[in-house]
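Q: sequence and predicted structure, then a few things I'm wondering about:
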Amino acid sequence: MNWQLQEARDKFSQVFEEAQRSGPQVITVGGEEAAILLSMDDYRRLLPHQETLAEFLMNSPLRGSGIEIERDQDFGRDVDL
């Protein structure tokens, strides 16, 4: 639903309740969309999911593939200091 700024200010509790119940509420200024009020649940759905490194590795398509990765045993060259 769209709310004019003055109306949204005067009826903030109602705007807030509508955001919780019905979804994002658009606030207009001079007939132009200027802001939006979201419930916290709607806001969190918009945020990108940040996987931890452990989650990333657990979800890897190579997990369980049997691939074996060996580390190169070359430790470089000896240097006299």
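A: Perfect, I can see it now.
Q: from here on, contacts and neighbour counts on C-alpha atoms
A: OK.
Q: who touches stretch 12-26?
A: With C-alpha atoms under 8 Å, 6 or more residues apart in numbering as the test, stretch 12-26 has contacts from Met1, Asn2, Trp3, Ala8, Glu33, Ala34, Ala35, Ile36, Leu37, Leu38, Ser39, Asp42.
Q: among those, name the ones in strands.
A: Using DSSP state E, the subset of the contacts of stretch 12-26 located in strands is Asn2, Trp3, Glu33, Ala34, Ala35, Ile36, Leu37.
Q: second one coming, line it up with the first:
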Amino acid sequence: MTKPVDGNPSSKRPALPYGRWQLEDAKARFSELARRVLSDGPQHVTVHGRDEFVVIAATEFRRLQGEQTGQALVDALQASPHRDIDLMLAPSENSPVRAVKF
């Protein structure tokens, strides 16, 4: 049995679980979606019944993205069992190094 969405008896769509939005509802009620992101956490947006998007707060996005310092790459290279191999790189023809007098 389908439930009316938002108490609208003319709606034929089934109600989604809390924290899930159909795309058209997310667009129509974006302010409410944004408030729920801040108060309840990530909100899932479905397209044709499949989760396609997750809306999160900017602070959470920055936390997940991490500080982009390159430290993760340095740590991975230092943890490599092959870190003692000397790499001989050929000089680049695209960006030649010029002599600089100090």
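A: Noted; the coordinates are in hand. All values reported here derive from a predicted model rather than from experimental measurement.
Q: on that earlier part again, filter the ones in strands among the contacts of stretch 12-26 of the first structure down to the buried ones.
A: When those are checked for burial by 16 or more other C-alpha atoms under 10 Å, the buried set is Asn2, Trp3, Leu37.
Q: quick check: the aligned residue for the last one in the second structure?
A: By TM-score structural alignment, Leu37 of the first structure lines up with Val55 in the second structure.
Q: swap in Val15 of the first structure?
A: In the second structure, Val15 of the first structure lands on Leu33 (TM-score structural alignment).
Q: that match belongs to a helix?
A: Yes. Counting by DSSP: H, G, I helix; E, B strand; the rest coil, Leu33 of the second structure is found in a helix.
Q: and which of the ones in strands among the contacts of stretch 12-26 of the first structure is nearest Thr52 of the first structure?
A: Proximity of those to Thr52 of the first structure (C-alpha to C-alpha) peaks at Leu37, which lies at 29.6 Å.
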